[in-house]
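Student: 3D model of this:
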Amino acid sequence: MAVPTANAKRRFEMEYPINASPNLLFPYLASASGLSRWFCDDVRLDPDQRFNMVWDKQNHYAEIALQRPGRSIRYVFLDEEKQPLLDANYLDFTLEYSKITDSLFLRVTDYSDHDSAQEQLELWNSLMEKLREQVGA
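Tutor: Predicted coordinates:
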């Protein structure tokens, strides 16, 4: 049986119902100004088109690895020199519509080295509440 190391990465995935249209919601997931309203302290788009996401006055650089406008976006995090990393942390936001329930869901996939699954769940639950407040959902 493998024992996880202190820096072992985990994949967190959760779906959150959001009472908003994809056209309204997607800019909050895919733009610097939208992300800075709910996701982190500040977000700046550098001239090289990389995102600088700031938490607690610390820079975290990311680039868009995949985007389907109005549907999904993946951010892959970079090192301090804005260079790619092996086994890099990433963050996916995917909007999914259920015809059965007539509801929109935001699926969050967070691949990172969080120490506690419970803390990660609490963090995302809190972030989703902030996002819902922003979009009026």
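Student: going forward, measure contacts and count neighbours with C-alpha atoms only.
Tutor: Noted.
Student: distance of the most centrally placed residue in the chain relative to Ser98?
Tutor: Centroid check for the chain by Cα atoms, centre = their mean gives Leu91 as the closest residue, at 4.5 Å. According to Cα to Cα, to the nearest Å, Leu91 stands 22 Å off from Ser98.
Student: please give the structure of this sequence too, so both can be compared:
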Amino acid sequence: MSNKIKYEMEFPIQASPSLLYQYLSTPSGLSEWYADNVNSRGEIFTFIWEGSEEQAKLLSKKSDERIKMRWLEDEEEGNSYFFELRIQVDEITKDVSLMITDFAEDEEEVNEGKMLWENMISDLKHVLGSA
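Tutor: Okay, here's the model as predicted:
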């Protein structure tokens, strides 16, 4: 079993942390930009994209700050990989950034993952009206 590569990204977002958090932590918010449809039952989130379905387990969340999930596939294989969406606020300027932490199999997948996140965050900014 190969070790995945951890990567992080930062996106400036013009929105309040509390508004942004709604789009990161709720099925209705996530379905606006992350997947076509999102359902949750307890700590299990189901993400639906054009015919495919993936489930993730909510590992932790902190209101207006962060949400951390693990794909059930990784959970079942005993992997500790996760993806985290964290809201960072600059203490001086009050600028808001969304920090993404994710994992990929190899450098090529890292690049694909980054492109995917860039597209999704672009959709998120559009939904927030800050594009």
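Student: how about the helices in structure 1?
Tutor: Along structure 1, the segments classed as helices by DSSP state H run 22-30, 32-36, 117-135.
Student: so which bits of the shortest one are buried?
Tutor: I take that to be helix 32-36 of structure 1. Residues Ala32, Gly34, Leu35, Ser36 are the ones in helix 32-36 of structure 1 that count as buried (16 or more other Cα atoms under 10 Å).
Student: quick check: the first one touching Leu45?
Tutor: It stands for Ala32 of structure 1. Yes - if you go by Cα atoms under 8 Å, Ala32 of structure 1 and Leu45 touch, sitting 6.3 Å apart.
Student: now do the shared contacts for the two.
Tutor: Counting by Cα atoms under 8 Å, 6 or more residues apart in numbering, the common neighbours of Ala32 of structure 1 and Leu45 are Phe51.
Student: Val76 of structure 1 matches what in structure 2?
Tutor: Under the alignment (TM-score structural alignment), Val76 of structure 1 maps onto Arg70 of structure 2.
Student: before we move on, what about Ser31 of structure 1?
Tutor: Checking TM-score structural alignment: Ser31 of structure 1 goes with Thr26.
Student: just Glu119 of structure 1 next, same as before
Tutor: Aligned partner of Glu119 of structure 1 by TM-score structural alignment: Glu112.
Student: that match and Glu8 of structure 2: what is the separation?
Tutor: Taken as Cα to Cα, the span from Glu112 of structure 2 to Glu8 of structure 2 is 13 Å.
Student: how long is stretch 109-122 of structure 1 from one end to the other?
Tutor: 14 Å.
Student: how far off centre is stretch 90-105 of structure 1?
Tutor: Mean-position distance between stretch 90-105 of structure 1 and its chain equals 14 Å (Cα atoms, centre = their mean, to the nearest Å).
Student: now that stretch: which residue numbers in structure 2?
Tutor: The aligned range for stretch 90-105 of structure 1 is 82-97, by TM-score structural alignment.
Student: buried residues of the matching stretch, list them for me.
Tutor: Using 16+ other Cα under 10 Å as the test for burial, stretch 82-97 of structure 2 gives Phe82, Phe83, Glu84, Leu85, Arg86, Ile87, Gln88, Val89, Val96, Ser97.
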